[in-house]
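**Student:** structure for this input, please:
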Amino acid sequence: MTVDALRLSGIHKSFDGFKALTDAHFAARWGEVHALLGENGAGKSSLMNIAAGLYAPEQGELLVDDNPVRLGGPRDAAALHIGMVHQHFKLVRPFTVAENILLGHPLAQAEGSHRRRMAQLEEQIRARAAELGFAIDPRARIDRLSIAEQQRVEILKVLLAGARILILDEPTAVLTDQEAERLLATVHALSRQGAAVALVTHKMSDVKTWADRVTVMRGGRTVATVDPKATPIEELVRLTVGQSVAASQAATTPAAGGAPLLTVRGLRLHANGRQALDGVDLTLHAGQIYGLAGVGGNGQGELAEALMGMADGLEGTVLLTGEAAPVQGRLPHFAAIPADRYGLALAGGLSVVENFGIGQVQAGRYGPAWRLDRTRMAADTREAVQAFDVQGVRHLNQKAALLSGGNAQKLVLAREFGRTPHLVLAHSPSRGLDVRAGAEVHARLRAARDAGAAVLLISEDLDEVLALADRVGVMARGRIVAEFDQPADRQAVGQAMVNHD
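**Tutor:** Below you'll find the predicted structure:
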């Protein structure tokens, strides 16, 4: 008889009266990769957070190695060799890579000097990072790493803590094709060595290639568990969203674009002890999506922050419709969708209505800041929540932090597209989103382009860039090293991403 490494049966969980999980089931066996699919807000993360000891179920049973267990917290889960890599990172930003990993590592309780323990840990980090194909400096501070690099640290932290039941929540969302394939190959190899892997993902190709089984959730319930290799992608999509969803396709005729709306010349930025931007030249045209591809950590995040007016010490020239624009402060008629939606786009401790309304406060739509028309703000928010299908909003005064990742992204889109933008910056806009939510984001970007906006799409998902962009650029070592007209050759773009001076 096959032994289940991890089994959750009949799980119920509510938050503030909202039923997030209703009779949910999931089981992962030793020696397998078991994928978990579902729309944003379907309950996947809630279910896995119960397995990781972060939440306690109201009903149901949790078994590890076929033995019933009760988890009092993440430490109990870690003692049972359960480790979870969260989609939204659980890292201490002012700490170094090694200091973060030490927090959950056995060396934290070992005897000997702190310096000696850190030296041992740094050696382990370098060795495991090399095995995974990650370029990680153990002494680098977390707040000086890109989103992609922080994701790699989370993966290293769990593996080095000794986890044999691995829960990975969107682990490849910020990795390039090559990095994702290498990571999943490593995860697959770990499963074949006896580990159990629960893989939460929205990438059907990952499920088809790497998963042994897949469980689908919808509306807090388990819908089905099937063999992904024997199940067509169309059927997996139908199970996930309850209906067919057209995949995002590249435009048959790329938009030529109109007049230049934003021109950047010689943009330079020295940050975190390195030359983050090294002479970026970029032109965005009205009515065109410019897709910027590249391996994470090559200046994409700094470029996005520079265009959002958040970079100090920025040098270079920025022209807006042919006239000089300030390199500090936010550009006018500018919609920004940053990669770190909770850190840069939303204030999790504020309400849904406050997060939405702030986008129009400066414009004066709700009157002076000291006497806001909160009735009008609430009406606008309610209308936007409905128009953008933001799920999980039980009342407008609930904290934005209670929204799932995909619905938080929809709230950002509702706010940023509440006005008609002339310029749009979208950095990894569909990261961690399900098929339907990702398609909706892509439709919004195309609609903005068709309305005449200039759109800059920055993404480490090459499929997303090639599907949306009218023109493709590649960023490496802080500058744009290659540009391609559509239809671009995928192999040529990939080579430009990894082969550069």
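
**Student:** can we go C-alpha only for contacts and neighbour counts from here?
**Tutor:** Fine.

**Student:** wait, what's in contact with the residue nearest the centre of the chain?
**Tutor:** Using Cα atoms, centre = their mean, the residue of the chain that lies closest to the mean C-alpha position is Arg431, 3.9 Å off. The neighbourhood of Arg431, defined by Cα atoms under 8 Å, 6 or more residues apart in numbering, consists of Ala173, Val174, Ala339.

**Student:** pretty sure the first one sits against Gly432.
**Tutor:** Yep, that's Ala173 we're talking about. Yes. Using Cα atoms under 8 Å, Ala173 is in contact with Gly432, at 6.0 Å.

**Student:** neighbour count: the two, which is higher?
**Tutor:** Each of Ala173 and Gly432 has its neighbours counted (other Cα atoms under 10 Å); Gly432 has more, 25 against 22.

**Student:** strands of the stretch 201-350 of the chain, start to end?
**Tutor:** All strands of the stretch 201-350 of the chain, identified by DSSP state E, counting those that start in this stretch, fall at 213-218, 221-226, 260-271, 274-285, 288-293, 315-320, 323-324, 334-337.

**Student:** for those strands, which one ends up most surrounded?
**Tutor:** strand 288-293 (a mean of 27; mean count of other Cα atoms under 10 Å).

**Student:** okay, the strands of the stretch 201-350 of the chain in CSV with distance to Ile233 next?
**Tutor:** Below are the strands of the stretch 201-350 of the chain laid out as CSV (distance: least, Cα to Cα, whole Å):
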stretch, distance to Ile233
strand 213-218, 12
strand 221-226, 12
strand 260-271, 40
strand 274-285, 36
strand 288-293, 26
strand 315-320, 44
strand 323-324, 49
strand 334-337, 29
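
**Student:** quick one: closest of those strands to Arg479.
**Tutor:** Shortest distance between Arg479 and the strands of the stretch 201-350 of the chain, using Cα to Cα, is found for strand 274-285: 4.8 Å.

**Student:** another for comparison:
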Amino acid sequence: MAEKLIELKNISKQFPGVLANSNVNLTINKGEIHAIIGENGAGKTTLMNILYGLYEPTQGEIFIDGKKAVIKSPLDAIKQGIGMVHQHFMLLPSLSVAENVVLGSEPKKKKFFMDYDKAIEITKNLAQKYGFKVDPREKIEALSVGVQQRVEILKVLYRGADILILDEPTAVLTPQETDELFNVIRKLVSDMNKTVIIITHKLQEVLAISDRVSVMRQGKLIGTLPTQQADAKILTEMMVGKEVLFHDLHREKVSGEKVLEVKDIKAKDNRGLTVLNGVSFSLRAGEILGVAGVEGNGQSELVEVLTGLRNLEDGDYFINGKKITDVNPSNMRNLGISHVPEDRLTMGLSKEASLWENLLMGLQHKKPFVVKKIHLNKKKIFERTDNLIKEYDIRAIDRYMKVKKLSGGNMQKVVIAREFSFDSPILIIAQPTRGVDVGATEFIHNQIMRKRNEGAAILLVSAELDEIMRLSDRIITIYEGSITGEFKNKEVTKQTLGLYMTGKQNKLKGSEDN
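**Tutor:** The predicted model follows:
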């Protein structure tokens, strides 16, 4: 019989105007990998932040090993053997691995100074004990994301954690790095008697790694079941509260003429360093070209160049066979490009403006929405607004509601609705479902595929490899500002893409030669 390790009893957390957790009762067994899943805003991270001491519950109790635990801070949690690795790493890039691991609990020499050699020895021994391949002397800024995550886990283990909480641990990992992380997690549980709690939204990974899975919806625990009794359909329906059909969206269709092409383009980042280094590709009408890469390898800058938001330093840019010399946002829109930016709040929306004002952006100077160049035609504007609200299932009180009061998924629908309503022949879409729940993701995917089937040429940039593979006709991989590979979707695996995304494609070629 499973041994109870953690019991959360009747946990509620009230924030001003929001009940984040409502009477949650959850049991975590000793020595298990327990996944907690739910849509954005379901309360899963809040619940784990309570367990880690970042929040105090409004009501409820926590028991560890059958004893009531008072956890008012992360220090209290650490004393109870609980450690948490957050989605956004808390490492100091300029310091070494060893310095980061011992930070806050440094070994001392002469009472006042950190014993660096001792820190190296501690980190080396810890890494060997848990099977982590890290160099204690390496600077964090020189490490891959996957290795940085291992350093975060080492930090937690150094402080004596027997219970590890991992928040969205694979959010920025390649398939290979995800496999390596899962091997580490399994070893921690099987060989080191650790207990691991994973907060995630990736259902296939839940099914691959966990022993049990708990589903949350709207702050409540919907249920917990053994992973062996679950599948993606069951879990999705528990998360959303209704059936969600993630069917194959691909439709066999011959793509049309080449409408966008770049040849050997180069660009610099905000520090003046070259970030795009001779990128070339083409995009045809009626196809989706996916750009796959680990974040920070030039994808964002590529989108900015194509939409006129960043200077093109060198190379050629063609639309419908015509070389473009005036690359600025206004001209790109006039040339038939719509843009869904990766950061909807910074670049896609005006938070203080109303729903109808955000949906009007880009048309405020055009007929029939303006009369005599200065007067807005509210009748036409509101008619269009109401049609888009209905068509794109934007859940708002009314057209006057400020965008900042919408959920993340509905904010994204506003951007999608506005940009798609231009009927532009070219769509450049970045991170279309970032921070969006399962139901909204399905809706947005269907809208993207609808535009593709209507003949739009779509460049899709996403950190979600599942999304790239679900939607794309062709896929290019980018690494350190260069295109490393091009594939037809049905002819490539995640593992192969992962190698090309990290510049390790020669390993694949070497294995094929043997």
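
**Student:** follow-up on the earlier one: need the contacts of Arg431 of the first structure in CSV (columns: distance to Ala426 of the first structure).
**Tutor:** What follows is those, written out as CSV (distance: Cα to Cα, whole Å):
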residue, distance to Ala426 of the first structure
Ala173, 15
Val174, 14
Ala339, 8
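
**Student:** closest one of those residues to Arg128 of the first structure?
**Tutor:** Val174 (19.5 Å).

**Student:** show me what the closest one lines up with in the second structure.
**Tutor:** Here Val174 of the first structure is matched to Val172 in the second structure, going by TM-score structural alignment.

**Student:** hmm, back to that, the strands of the stretch 201-350 of the first structure: which one's closest to Val498 of the first structure?
**Tutor:** strand 288-293 (10.9 Å).

**Student:** give me the contacts around the closest one.
**Tutor:** Taking Cα under 8 Å, 6+ apart as the rule, strand 288-293 of the first structure contacts 255-258, 284, 446, 449-450, 452-462, 465-466, 468-475, 497.

**Student:** redo that, cut-off 6 Å
**Tutor:** Here strand 288-293 of the first structure makes contact (Cα atoms under 6 Å, 6 or more residues apart in numbering) with 255, 257, 449, 454-460, 465, 469-474.

**Student:** what about the residues you listed, which are in helices?
**Tutor:** Arg449, Val465 (DSSP state H).

**Student:** filter the contacts of strand 288-293 of the first structure to the buried ones?
**Tutor:** Buried members of the contacts of strand 288-293 of the first structure, counted by 16 or more other Cα atoms under 10 Å: 255, 257, 449, 454-460, 465, 469-474.

**Student:** for the stretch 101-250 of the first structure, which segments count as helices?
**Tutor:** 114-132, 147-160, 177-192, 204-210, 233-241 (DSSP state H, counting those that start in this stretch).

**Student:** export the ones you listed to TSV and tack on mean neighbour count and distance to Met48 of the first structure?
**Tutor:** Output for the helices of the stretch 101-250 of the first structure, formatted as TSV (neighbours: other Cα atoms under 10 Å; distance: least, Cα to Cα, whole Å):
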stretch	mean neighbour count	distance to Met48 of the first structure
helix 114-132	15	24
helix 147-160	22	15
helix 177-192	17	18
helix 204-210	18	18
helix 233-241	19	17
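
**Student:** got those helices as a markdown table, with distance to Leu411 of the first structure columns?
**Tutor:** Below are these laid out as a markdown table (distance: least, Cα to Cα, whole Å):
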| stretch | distance to Leu411 of the first structure |
| --- | --- |
| helix 114-132 | 35 |
| helix 147-160 | 21 |
| helix 177-192 | 28 |
| helix 204-210 | 25 |
| helix 233-241 | 20 |
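
**Student:** Pro138 of the first structure is nearest to which of those helices?
**Tutor:** helix 114-132 (5.7 Å).

**Student:** contacts for that closest one?
**Tutor:** By Cα under 6 Å, 6+ apart, helix 114-132 of the first structure touches Pro138.

**Student:** that one to helix 147-160, inter-axis angle?
**Tutor:** Put simply, helix 114-132 of the first structure runs at 110 degrees to helix 147-160, going by axes from the mean of the first three to the mean of the last three Cα atoms, to 10 degrees.

**Student:** make sure Gly287 of the first structure is actually in contact with Gly257.
**Tutor:** Yes. At 4.9 Å, Gly287 of the first structure counts as touching Gly257 under the criterion of Cα atoms under 6 Å.

**Student:** measure Arg225 of the first structure to Ala24 of the first structure for me?
**Tutor:** Arg isn't right for residue 225 of the first structure; it's Thr. In this view, Thr225 of the first structure and Ala24 of the first structure are 12 Å apart by Cα to Cα, to the nearest Å.

**Student:** for Arg446 of the first structure, that is, sorry about that
**Tutor:** For Arg446 of the first structure relative to Ala24 of the first structure (Cα to Cα), the value is 37 Å.

**Student:** can you pick out the residue with more neighbours from those two?
**Tutor:** Legend: neighbour count by other Cα under 10 Å for Arg446 of the first structure and Ala24, higher for Ala24 (23 against 20).

**Student:** aligned partner of the more buried one in the second structure?
**Tutor:** In the second structure, Ala24 of the first structure lands on Val24 (TM-score structural alignment).

**Student:** distance between the ends of stretch 154-168 of the second structure?
**Tutor:** 17 Å.

**Student:** now for Gly316 of the first structure: which residues touch it?
**Tutor:** Taking Cα under 6 Å, 6+ apart, one finds Arg265, Gly266, Leu267 in contact with Gly316 of the first structure.
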